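Peer 1: I'll drop the sequence and a predicted model, then ask my questions.
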Amino acid sequence: MKLSTVALAVVLATAPCVDAFAATSSSKIIKQSQAATGFINLFYAKADGQLYLEANKLNQPFLMLTSLPHGVGSNDIGLDRGQLGYTRLVQFERHGPYLVLKQLNTQYRATTDNLAEQRAVKEAFAESVLWRGKLVEGKRALVAINDLVINDLHGVTQMLAARDQGQYRLDTERSLILPEGVKSFEKNSDVDVLLTFNADKSGKYVKQVTPDGQFMSIRMRYSFIELPDDNFTPRAYHPMSGYLSDSYLDYATLVNQDIVQRHLLRHRLQKVTPGDAPGEVVKPITYYLDPGVPEPIRTALLDGARWWEQAFTEAGFIDGFKVELLPEDADPQDIRYNMIQWVHRATRGWSYGSAITDPRTGEIIKGHVTLGSQRVRQDHLIARGLTAGWQDREAAEQAASALALARIRQLSAHEIGHTLGLDHNFAASSNNNASVMDYPHPKVSLNGQQIDISQPYDEGLGAWDLYTVAYGYSEMADSDAQQAHLAELRQSAQRQGLRYIGEADSRALGASHAYASLWDNGSDPVAELQRLGEVRQQAISNFSDSVLLQGQPYGELRDSFVPIYLLTRYQIAAAAKFIGGVDYQYAEGEDGKEWHYLAPELQQGAADALIATLSPAQLVLPQGLSESLVPKSGNYYATRESFDSGVGVVNDPIGMAEVLSRHTLTQMLAPSRLNRVNQGYLNDKEQLSVPKLVNQVLGATLYEDIPTGRELGVWMRVNAVVLEQLLASYHHADTSSEVKAQLYDRLKYALKQLSRKVKRSSAYEAAHFAWLEKRLTKALADSKVTMIDKPLALPPGSPI
């Protein structure tokens, strides 16, 4: 996942002011308290639970960060163990008897030695006072901070509200400071608090993971972090760098310079002997693995993480990157430890690579990787389904375990890459999997009638990964040599033909770049869809109860079959990007000056391949297999991982066809995609047009000859889905007026065809056409009317 902090709004819930030591001197408080001395000195008064901070660092900026040492355990809510919150640049200021904590504004600056210029910017933009406290009298300045830390600065209530979990409130009466969580280290001081949030009615997901959903108690951490020294040189961001970046407005720039300044996010890494020659480092970038990870996953995570050693060695840093198991005597709260954390949730969910950064320079102070523990089980499930037809069951189990561990190695490298500053590269699969920063799909092939998963994922880093580390971390003799070196690296990447497309144009439905997709394989997504479709058909043919884990009842076959039936879902999305697809680069020179639509034959080939997935022959289940997917047994229940059913507890093969066909058509007919198809056609009449695309879809479905047997029901359901998705695009606010006109014309023509089919068909088929005609007539006039009243849900796919 993308390296970022969770930007959440500030909510200060006022706690009652307790001033038990109002008449007590600071020296007496210190004598009677539990002390934690270090970056900031903290004193916990056991008698009444008050926490005091020594105000001896006034007007000295530092970082304040909230995080969650303990999580909620729900991927849907998103409040995970180890989650980093919003990093704030703050400072304490004294005003009379009061101490305030002020958040400084880092978005607007004047990078100049002219103090008047700096003051002009500072006075132009607001700052934020987060808290005020009254100082205790005495030789050492102390202030009670309970009402600072017993607060929702992490934004838990906003997160719950955004996830439709209800209106939770911070309950200060059930919240307190945890004395064992008050710690101070050389470069950071931490305070852990137990915060309880209550609601009149518990949220659905909160109820699933808490003993009492009306009262959710979580451990939150406040970290006060020393800023790094001034010996770090920021590196300017370039779009082709492959890095994440921070930005700010610099009002000291000249008029002929860009006011927005951007710098890479990266660790500090210095050689003992500076220069471009390979050399030993002053201090390596070292990551520490959570010892709570079980074997053999632990070894796989260490192996994948250590792939980065090669990149730093090739960039000239001898032993510049290391990965170790966290020592028993080490405290993961210490800011000096980059952590790889193993996190459990009630369901499978995303993994993350986050970091604490210096907003002034982009220096990464601490990398923090969160790895969801249930991800490996999903990969194992997919592998079991793919090997269900193997006669050698011992070999099948070994292969399934090997695939899952291979994915864990890749996942470890991927998330650490984010904490090194790297962005996703969703175009890497089109370059022979040139980066671990892509999302990979397991590579599967056919060996006769047996599915081969012997090489599911690449091992080690790709060419793009080696380039990005060299770009972000390589060190030259002087600034001129450094800039020349970076330019040469970019040009070398272009000469290698390396593509890079990050978040900006990859995830969204209807995204435009033809080669930037998630969970796909190959340089030709259409050819890969056709190839993977053959694998899918064989996997369906081979599927059996051998996929079940020991002790699982037969009813669990239904969930095991989900990723097999939907095996092509991501490749469908990738192939759809060829329709109305464009190609461009972040390159310098002529290669980066223009974008263009894909050639007409490539777009048409994608349309043909996608329309083929709507064929009843591709969607129907063999009767024997369908009947083997028996209902869930006893206290085993359907979950989000199960297919919806419109026929009760039994398997719904027509419903399965509905959800997969809707997935294909949603990708093909996304409003922005149709808008691009239309504009491409207006510029070049050789290109695919919206009427031609719609005619081809309708011609292969609704207008096709009526099938017989078990394919008839699937065909009828797909017809309804086709019209439903055409109507969805027709009514969508993002669909251009020109495209709406074409869709309206084609749907009106479809009404005429339906009227003819009613008259020419047998009674059963005529009823189908008559119902479609009646519903389509209403739906054209009323966007609230749909062809299917209650569409069946597509089970979750990401993450795998």
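Peer 2: That came through fine.

Peer 1: drop to CA atoms for contacts and neighbour counts, all remaining ones
Peer 2: Fine.

Peer 1: now Lys57. Nearest residue, chain neighbours left out?
Peer 2: Phe92 (7.0 Å; CA to CA, 6 or more residues apart in numbering).

Peer 1: for that neighbour, give me its contacts.
Peer 2: Ala55, Lys57, Leu58, Asn59, Gln60, Pro61, Leu99, Val100, Leu101, Lys102 (CA atoms under 8 Å, 6 or more residues apart in numbering).

Peer 1: so it sits in a strand?
Peer 2: Yes: the assignment for Phe92 (DSSP: H, G, I helix; E, B strand; the rest coil) places it in a strand.

Peer 1: how close does it get to Lys122?
Peer 2: 17 Å (CA to CA, to the nearest Å).

Peer 1: and what of Lys759?
Peer 2: Counting by CA to CA - Lys759 and Lys122 are separated by 77 Å.

Peer 1: ok, now Pro61?
Peer 2: Distance from Pro61 to Lys122, by CA to CA: 15 Å.

Peer 1: try Thr361
Peer 2: From Thr361 to Lys122 the distance is 18 Å (CA to CA).

Peer 1: the two: who's more crowded?
Peer 2: Thr361 (22 against 17; other CA atoms under 10 Å).

Peer 1: find the nearest non-adjacent residue to that one, please.
Peer 2: Nearest to Thr361 is Pro234, by CA to CA, 6+ apart, at 5.3 Å.

Peer 1: show me what contacts that neighbour?
Peer 2: His263, Leu264, Thr361, Gly362, Glu363.

Peer 1: kindly confirm my reading that the third one is in a strand.
Peer 2: No: the assignment for Thr361, made by three-state DSSP, is coil rather than a strand.

Peer 1: starting at the chain centroid, how far to stretch 651-658?
Peer 2: Its chain's C-alpha centre and that of stretch 651-658 lie 29 Å apart, by CA atoms, centre = their mean, to the nearest Å.

Peer 1: quick one: residues in contact with it.
Peer 2: Against stretch 651-658 from outside (CA under 8 Å, 6+ apart): 558, 619-621, 626-627, 629-631, 643-646, 713-714, 717-718, 721, 792.

Peer 1: before we go on, here's another structure to hold up against the first:
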Amino acid sequence: MIHWLTTLSVCTVYLYNLLLGNNQLLLTQGVNFYLQQLNALPAIENISSADFFFKDSKLEKFQRFSEVVRDTDKLEGLFTLYRSLEDDQIYLEIQPEQLNKNYLGTVTLESGIGESGIYSGLALQDFLFYFRRVNNSIHFVIRNVNFRATSEKPEQKALNRSFSDSVLYAVPIVSISSHRKAILINLGDLLMQDFAGLTPLLKNSLFADYQLAENKSYFGAVNSFAENIEINSVYNFSANQGANLITLPDSRSLTLKVHYSFSQLPENNGYIPRIADERVGYFITAYQDLSNYNSSESFVRYINRWHLEPSVTDAPLSAPKKPIVFWIENAVPLEYRDAIREGVLMWNKAFEKAGFLNAIQVQQMPDDADWHPADVRYNTIRWFNSIDAFFAKAPTRVNPLTGEILDADIIVDANMVRSLQPEYRTLIEGSSNNQNSCNLTNYNTQLIEDDRCYGIESSLQAAIGATALSMLQNSALDNEKMQEYVHQYLRSLIAHEVGHALGLRHNFHGSTMLSPQELNNIEITHSKGLVSSVMDYLPVNLAPQGIAQGDYFPATIGPYDEWAIMYGYKPSNFESIGAIIPEAEKPFLEQIVGSSQQPELAYATDEDIWDINPNANVWDMSNDVLVYSQWQMDNARLMWQKLDKKYPIKGESYSQLRTVFDKILMYYFRNANLIVDYIGGQTFRRNYALDVNNWAFVPTNLAKQRQALATLNEYIFAEDAFEFSPQLLNQLAPSRWNHWGNPVPISRLDYPIHDRILRVQSTILRSLLDGDRLHRLLDIELKTLPGEALTIPELFDTLQNSIWTEILGKEELISISSIRRSLQREHLDILLEMVLRKTEVPEDGRTLAWYELRQLQKALSAKLKKLGEQLDIYTVAHLEEVSDRITKTLNASLVSR
């Protein structure tokens, strides 16, 4: 049945449109569409009336209700709870109207162990559930919301038989009161059997068989409010052979606290689901409408967003009836609260464009607060500690039927800022002596990709910026400058996470708005923005030498952010009259999203960046990454030079020098790796067709590809690409502290310079000659006019001539350095693998590798015959072995045919 008020609302829309003279057929279709959506229900098994349960004549089989709740504390609210402090039992009362009704459940890990993925504040689960009585049990059932059908149609019957809900637990009924018409269950039977799923989480994260110790587990604080109940559970886990956890005094036992929120879904609150559009980046709630046979698309997609209503419906700018309020947790250090506040409020600029004044507000959680940060009624920004996390997250809790965001809790690992503090202290000490130094957390130089926002890579970027504060600006670093830098970084980090909390996905086109020359012009970056979207993964913005440093991180949100918020939150005319037909908003929304062709509104998200697209990437900056990345590699080289001349400071450990050297090398590699995407690259944007000149894919300009190859040859493959003095290399010592959290390395102690450099060169080279890239280059030849594509032969020739310059480019040859010999062997290995079919490449790639080896063999023979006696033994042995391997491989390939 459709509630009569809802029917009246739909009829009001119908009459309103009729008065405007709108097309009758369109109106009928719109109203019918909405009626279908309103009745589109998840699959549910038919259940008898709840009243039947309280007419059962066999109630004597249960305990007497009054006896069970005697001597308990009664907590009335959404569900009435009875707690016995004597034996720590909690009973939950279920009314007949609460059976088979949807509720939202959220589960949050309130305490962790600070390592290996078990961190406090993590969102564990959220789901739609209902209670169902079956005989003498109450089933706790997770609703299947992925498939729906109009309830009045026969399809609903098929849907009920086709898909299943998930019955997680069957809890025995403790008592039934015919007088109160209430069912009583023991909450411990539901929540004290690892309801949160911690056992598999611990096994997967810690690789140890931890089991729940029920006799050591108990309930903490419990509260029941009008629209939600909040429950803390404390679980103890034991293992005969625990994981080797350095954060625990004894790894055989650990305790985790979990917070449960069971809340009522908003009903008849006027929320209007908003149709999603793939050109604007929102998280979505999607379901398949199995009663819709009239459309090529059976999925219905709503964006996830908050319920914002203007308090004055006919005003161009109005305060919302209920603003979005974020509370800064009282555990956040005092010195970071202002930056966090600014990062949150940064988004009000976007909401003003959408018609809302002060849509987002920030409040401080008092130290004596009587509520919990995981309480579903509060949106919080939380602070936690770990030894290995390095991330921030912004999980939201969403009504899975409509996409309405109901709760958000941003969590930030203290390591995101703490990693800058040792650097800060060392730099302050050094500046008093007119010297500088660094002490940063050590990282392996391998590229580390992480799907968590602002992970290790973000910390690296921030640490490099902190290093550059003194090393590149040629000025003494003081306390105020460092505090401002940390403020910029944390403000930007929080703005990114708040964007997620508002429903926005990543936009990895965000960094491409400005030219390299505009990035440090604060007149531009403070008004228009440093980037088009703070939802990108943004590097620290370091000015090149000779340019005054501007903002290190964005000081404001960008044009895309404003536009996306308009799409998600700007009220439509239908909203202003109380209409609730999502499909009717499409013309209104199309007016907004129609401007997506503008370059500053380009959108690319996580699944887009796996393609070879130099304009959609992570940790890049500007609309010309070739120029920007070269600037950053020049900055890195300058920092290395200063390390060689001015470090370490007297009385300081050599290990600090090693950590910063490694970080600069990783930063250098990151920027070189960005240039690789120009080779065989193409731009792709989520635009719709407008005219014949509007292509979905545009191959990267040939001149840009050649420029990218030239830059890589100079900065990665050239003979003088990596030159460090013996003095510097002999000072790169590891830390000698050996204790928990800081083990001494068991490998060689001196710095493995050949290994580090070859790792960088090999990763870049193998990426350039990867089978996917070669397939792309071959395809692009058919997608461009003759002479406008970079061909595989040109790529192969350019790399071979650069890597084998001593053989192919120089008349005189005395010796080949050890760095070059390693690179040449790696290049040879790649070509040999192609010829021997040990790697997947196009057949044209394999034959061209064969051809390149033949050319190289001829040049080697000639060079050895002419200059063999003049060469050092390293070079002779190297070249003769290369020649022999080529000969054997070519012969083997001939036999294999």
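Peer 2: Okay, I see it. Owing to the predicted nature of the structure, the values given are computational and were not obtained by experimental measurement.

Peer 1: sorry, back to before: narrow the contacts of stretch 651-658 of the first structure to those that are buried.
Peer 2: Among the contacts of stretch 651-658 of the first structure, those buried by neighbour count (16 or more other CA atoms under 10 Å) are 558, 619-621, 629-631, 643-646, 713-714, 717-718, 721, 792.

Peer 1: wait, Pro616 of the first structure sits on Trp715?
Peer 2: Yes: between Pro616 of the first structure and Trp715 there is a contact under CA atoms under 8 Å: 5.7 Å.

Peer 1: tell me which of those two has more neighbours.
Peer 2: Between Pro616 of the first structure and Trp715, counted using other CA under 10 Å, the more crowded position is Trp715 (26 against 23).

Peer 1: that one maps to what in the second structure?
Peer 2: In the second structure, the residue paired with Trp715 of the first structure is Arg820, using TM-score structural alignment.

Peer 1: helix/strand/coil for that match?
Peer 2: helix.

Peer 1: how close does the nearest residue to it once chain neighbours are set aside sit to Pro587 of the second structure?
Peer 2: Closest residue in space to Arg820 of the second structure, ignoring its immediate chain neighbours: Glu719 at 6.5 Å, by CA to CA, 6+ apart. As judged by CA to CA, Glu719 of the second structure and Pro587 of the second structure stand 60 Å apart.

Peer 1: next up, the contacts around Ile609 of the second structure.
Peer 2: Phe508, Ala616, Asn617, Val618.

Peer 1: nope, Leu461 of the first structure is what I meant
Peer 2: With CA under 8 Å, 6+ apart, Leu461 of the first structure has these contacts: Trp307, Trp308, Ala311, Ala434, Ser435, Val436.

Peer 1: for the counterpart of the third one in the second structure, which residues are in contact?
Peer 2: The equivalent of Ala311 of the first structure in the second structure is Ala350 (alignment by TM-score structural alignment). Applying CA under 8 Å, 6+ apart to Ala350 of the second structure gives the contacts Ile557, Asp561, Glu562, Trp563, Ile565, Met566.

Peer 1: ok, the fifth one to Leu626 of the second structure distance?
Peer 2: Think Ile565 of the second structure. 31 Å.

Peer 1: and for the second one?
Peer 2: Applying CA to CA, the value for Asp561 of the second structure to Leu626 of the second structure is 26 Å.

Peer 1: more neighbours, these two?
Peer 2: Each of Asp561 of the second structure and Leu626 has its neighbours counted (other CA under 10 Å); Asp561 has more, 27 against 24.

Peer 1: hmm, that one is touching Gly510, no?
Peer 2: No: look at Asp561 of the second structure against Gly510 with CA under 8 Å: they stay out of range, at 9.1 Å.

Peer 1: shared neighbours of those two, anything?
Peer 2: Common neighbours of Asp561 of the second structure and Gly510 (CA under 8 Å, 6+ apart) are Ser532, Ser533, Val534, Met535.

Peer 1: now those in a markdown table, with neighbour count, secondary structure and distance to Ile547 of the second structure?
Peer 2: Formatted as a markdown table, these follow (neighbours: other CA atoms under 10 Å; DSSP: H, G, I helix; E, B strand; the rest coil; distance: CA to CA, whole Å):
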| residue | neighbour count | secondary structure | distance to Ile547 of the second structure |
| --- | --- | --- | --- |
| Ser532 | 29 | coil | 22 |
| Ser533 | 33 | coil | 24 |
| Val534 | 30 | coil | 24 |
| Met535 | 30 | coil | 27 |
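
Peer 1: show me which of the residues you listed is closest to Gly787 of the second structure.
Peer 2: The nearest member of those to Gly787 of the second structure, counting by CA to CA, is Ser532 at 34.3 Å.

Peer 1: need the contact list for that closest one.
Peer 2: Ser532 of the second structure neighbours (CA under 8 Å, 6+ apart): His509, Gly510, Ser511, Thr512, Met513, Ile557, Gly558, Pro559, Tyr560, Asp561, Glu600, Leu601.

Peer 1: all strands for the stretch 551-700 of the first structure, in order.
Peer 2: 582-583, 596-597 (DSSP state E, counting those that start in this stretch).

Peer 1: for Arg375 of the first structure, find the nearest of those strands.
Peer 2: Nearest of the strands of the stretch 551-700 of the first structure (CA to CA): strand 582-583, 32.6 Å.

Peer 1: where does that closest one end up in the second structure?
Peer 2: With TM-score structural alignment as the criterion, strand 582-583 of the first structure aligns to 682-683.

Peer 1: now do that stretch: distance to the chain's middle.
Peer 2: 23 Å.

Peer 1: need the contact partners of it.
Peer 2: Ile612, Asn613, Pro614, Asn615, Ala616, Phe697, Val698, Pro699, Thr700.

Peer 1: and the longest helix for the first structure?
Peer 2: Counting residues, the longest helix found in the first structure (DSSP state H) is helix 393-419.

Peer 1: so what secondary structure elements neighbour that one?
Peer 2: helix 297-305, strand 352-357, strand 363-372, helix 375-386 (3 or more CA pairs under 8 Å, 6 or more residues apart in numbering; DSSP states H and E).

Peer 1: give me the mean deviation of the shortest one from the second structure.
Peer 2: I take that to be strand 352-357 of the first structure. Superposed on the second structure, strand 352-357 of the first structure shows a mean distance to its aligned partners of 0.8 Å (mean CA distance after the TM-score superposition for the first structure).
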